[in-house]
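# sequence plus predicted model, see below.
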Amino acid sequence: MKKMIIIPALILSSLNLFAQSSSCAQVIDTLCSSEKINVVVGTIAVIFIGLSFYLFSIDNRLKKIEKDK
């Protein structure tokens, strides 16, 4: 029963994404023409690296706590 509800919901949500493709293309063209795309990609990379480091440090702390108990 859950599959019968989830599948149409996913299909309808993906249709919404296709409707927004033209405005996204304009934003990408603007960023590429002004060469700000490198700043955006760099910022996302720094955030991803920071989050990865944070999650690995939490994992190491949890392993140490579990090992002590």
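Here it is on my side, so go on.
# okay, CA-based contacts and neighbour counts for the rest of this
OK.
# any idea how far residue 31 is from residue 61?
Counting by Cα to Cα, to the nearest Å, the gap from residue 31 to residue 61 is 40 Å.
# likewise residue 13?
In terms of Cα to Cα, residue 13 sits 39 Å off from residue 61.
# likewise residue 6?
37 Å.
# next one: residue 37
Distance of residue 37 to residue 61, given as Cα to Cα: 36 Å.
# check it against this one:
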Amino acid sequence: MKKLLLLISLLSVSFALFAQESGGVEMATELRSSGKIYVVVSVLVVIFIGLAFYLFSMDNRLKKIEKLQK
């Protein structure tokens, strides 16, 4: 039974690989050629830094609350 499930899962993965195009993503090529990809990457970096700052500050606040409850 395990071998059958393994065979089915491996076949489904291989079919998904055949479905992918090898030509590349047209939008990414266009953004890279015009230089706008750097704007996209910088906006994503700013968003991730903001999320990290928010999570660390939330963690610090929760630690303070836990200390007050003890």
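Noted; the coordinates are in hand. What you see is a predicted model; the values in this text were computed from it and never measured.
# residue 31 and residue 61 of the first structure: who's more crowded?
residue 31 (15 against 12; other Cα atoms under 10 Å).
# got the contact list for the more buried one?
Residues near residue 31 of the first structure by Cα atoms under 8 Å, 6 or more residues apart in numbering: residue 37.
# mean shift of stretch 54-68 of the first structure relative to the second structure?
On superposition with the second structure, the mean distance recorded for stretch 54-68 of the first structure (mean Cα distance after the TM-score superposition for the first structure) is 0.4 Å.
# what span of the second structure is that stretch aligned with?
Under TM-score structural alignment, stretch 54-68 of the first structure corresponds to residues 54-68 of the second structure.
# residues in contact with that stretch?
Contacts of stretch 54-68 of the second structure (Cα under 8 Å, 6+ apart): none.
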